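Q: okay, sequence plus prediction incoming.
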Amino acid sequence: MRRLSRRHLLRAGVMGGVAAVAGCGTRDSASFLTLGDSYTVGSGVSREDRWTTRLPERLQAHGHALDDPTVVADGGWTADDLREATRERELASGGDGDAQRPGSDLVTLCIGANDAFQGRPAAEFRPRFETLLASAIGYAGDRPESVLVLTIPDYTLTPVGQQHDPDTNRDRLDAYNGIVEDASAARGARLVDLVAPSRRVADEPELV
């Protein structure tokens, strides 16, 4: 699936949400860990235009020093893929595969687009997302206020999305995002809604 570009993610409020937590670190520059899928790695977008690249630059201009991100994400990843990658990372750092690595001043999480696209029921996505969110909070040193959760953009309005039962997929995405919102609120993580700006594609096709 083709992804919305970096500038539209920033317009959605990522900058504002990150600015609220980027100054929480005790070092001169805040560490930044980002977890996710194609939306996180910026598939189809040049490195300098990815939101994960632009974020430190923009925050620096506003007096917030943020390290370049440590990215645990790849195109096509599902929640299971991301969980496996985090397990491998934990094992490589000397953990047991369930340990959480504290210390990141800012952690972002955006996952679920590929689970929804592949037709995974919302009931199966819920425990997977809750596990990943718990890990993200652990990576932030058990500080949920330092975790920024991004909702899943509505890809059903893109040309590819229109070819794959968009009505059913939109309903599934709505259910997924309800899970994302509920879990984030329950754990005290910050939420950035990307759904509303992503739906502008219907009137502004140049956003794709």
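A: Cool, the structure landed. Numbers count the residues shown, from 1 in each chain.
Q: please count neighbours and contacts with C-alpha atoms only from this point.
A: OK.
Q: please enumerate the helices of the protein.
A: All helices of the chain, identified by DSSP state H, fall at 6-9, 15-21, 38-41, 51-61, 79-92, 113-117, 122-139, 159-162, 166-187, 195-198.
Q: pick the most deeply packed of the ones you listed.
A: Compared across the helices of the chain, helix 38-41 shows the largest average neighbour count, a mean of 24 (mean count of other CA atoms under 10 Å).
Q: about what we covered before: Val107 is nearest to which of the helices of the chain?
A: Evaluated over these, closeness to Val107 peaks at helix 122-139, with 6.4 Å, by CA to CA.
Q: want to throw the helices of the chain into CSV with distance to Val107?
A: Shown next, in CSV, are the helices of the chain (distance: least, CA to CA, whole Å):
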stretch, distance to Val107
helix 6-9, 16
helix 15-21, 9
helix 38-41, 12
helix 51-61, 11
helix 79-92, 13
helix 113-117, 19
helix 122-139, 6
helix 159-162, 29
helix 166-187, 13
helix 195-198, 20
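Q: let's bring in a second one:
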Amino acid sequence: MRLICAAFILNIVFSSCKVKSNQTDYPQKQLKTYTYLALGDSYTIGQSVAAKENFPNQLTALLNVDSLIVEKPTIVAKTGWTTDELINAIKTSELKTKYSFVTLLIGVNNQYRGYSIDKYKIEFKQLLETAIQKAGNNANKVFVISIPDYGITPFAQNSDREKIAREIDQYNQIALQITKDAKANYLDITPISREAKDNPALIAADGLHPSAEMYRLWVVELAKQVKKEVF
């Protein structure tokens, strides 16, 4: 009888330990959700590539692979937009007050239309200030991307390619200086865009815009900056 009681008691103790062990709660790490605002023109929406292949969506996908949670990017961009058109579009867009980070790529259409470079200087600065405001007034969370050189594309084969390259460089130098003054981040992808001169795979089917592969090359470099400053 004593042996049966002892076995019964041991069984209860053992079962109790099992229950406690199974019910132990370990705190789970809560992953933060990040939001992303992309401002620009055709280079931002990814003219002539699938939506998932434009650089904002490729960037989001790459960041999410690293166990981060970045929501689908909010994109304010349209083919052909100049700085003033982007400014007006932002005013009429329903945007959040604050985003985790913001990218800005604008200016090629100012150059293409022959607008005054002084106009670009004023309006780019205004756009950068808006981008910083949307990043919670934190310039470290804003990433300016240089203007690609479309002069090397088939689209520009009958144009003055040297003039295009020279003017694109002038626009980029202005954007770089304004970005530095504001203490935001700057990514120079123009050299990558010029690789398309000898690599047709970097140009989309329309003969003008970047292909998904070129965007991928941008994103590899952009992701390094974003990871360093945002996460």
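A: Sure thing, it's come through. What you see is a predicted model; the values in this text were computed from it and never measured.
Q: and the TM-score between them?
A: Here the superposed chains carry a TM-score of 0.79, computed using TM-score structural alignment, normalised by the length of structure 1; 174 aligned residues with a CA RMSD of 1.7 Å.
Q: before we move on, back to that, how about the helices of structure 1, which one is nearest Asp28 of structure 1?
A: With CA to CA as the criterion, Asp28 of structure 1 lies closest to helix 51-61 of those, at 11.6 Å.
Q: can you tell me which residue in structure 1 aligns to Thr33 of structure 2?
A: When structure 1 is aligned by TM-score structural alignment, Thr33 of structure 2 is paired with Ser29.
Q: so how far is Thr108 of structure 1 from that match?
A: From Ser29 of structure 1 across to Thr108 of structure 1, the span is 17 Å (CA to CA, to the nearest Å).
Q: more neighbours: which of those two?
A: Neighbour count, other CA atoms under 10 Å: between Ser29 of structure 1 and Thr108, Thr108 has more, with 27 against 18.
Q: got a list of what the counterpart of the more buried one in structure 2 touches?
A: With TM-score structural alignment defining the correspondence, Thr108 of structure 1 maps onto Thr103 in structure 2. By CA atoms under 8 Å, 6 or more residues apart in numbering, the contact set of Thr103 of structure 2 is 37-39, 131, 142-145.
Q: is it true that Val49 of structure 2 touches Ala212?
A: Yes. Assessed by CA atoms under 8 Å, Val49 of structure 2 is found in contact with Ala212 at 6.4 Å.
Q: between the two, which one's more packed in?
A: Each of Val49 of structure 2 and Ala212 has its neighbours counted (other CA under 10 Å); Ala212 has more, 23 against 17.
Q: list the contacts of the closest residue in space to Tyr34 of structure 2 that isn't next to it in sequence.
A: Nearest residue to Tyr34 of structure 2 in three dimensions, chain neighbours excluded: Val70, at 4.6 Å (CA to CA, 6 or more residues apart in numbering). Neighbouring residues of Val70 of structure 2 by CA under 8 Å, 6+ apart: 33-36, 60, 63-64.
Q: need the counterpart of Ser43 of structure 1 in structure 2.
A: Taking TM-score structural alignment, the alignment pairs Ser43 of structure 1 with Gln47 from structure 2.
Q: report how many residues lie close to His62 of structure 1.
A: Around His62 of structure 1 there are 10 other residues, counting by other CA under 10 Å.
Q: any idea what it aligns with in structure 2?
A: Match for His62 of structure 1 (TM-score structural alignment): Asp66.
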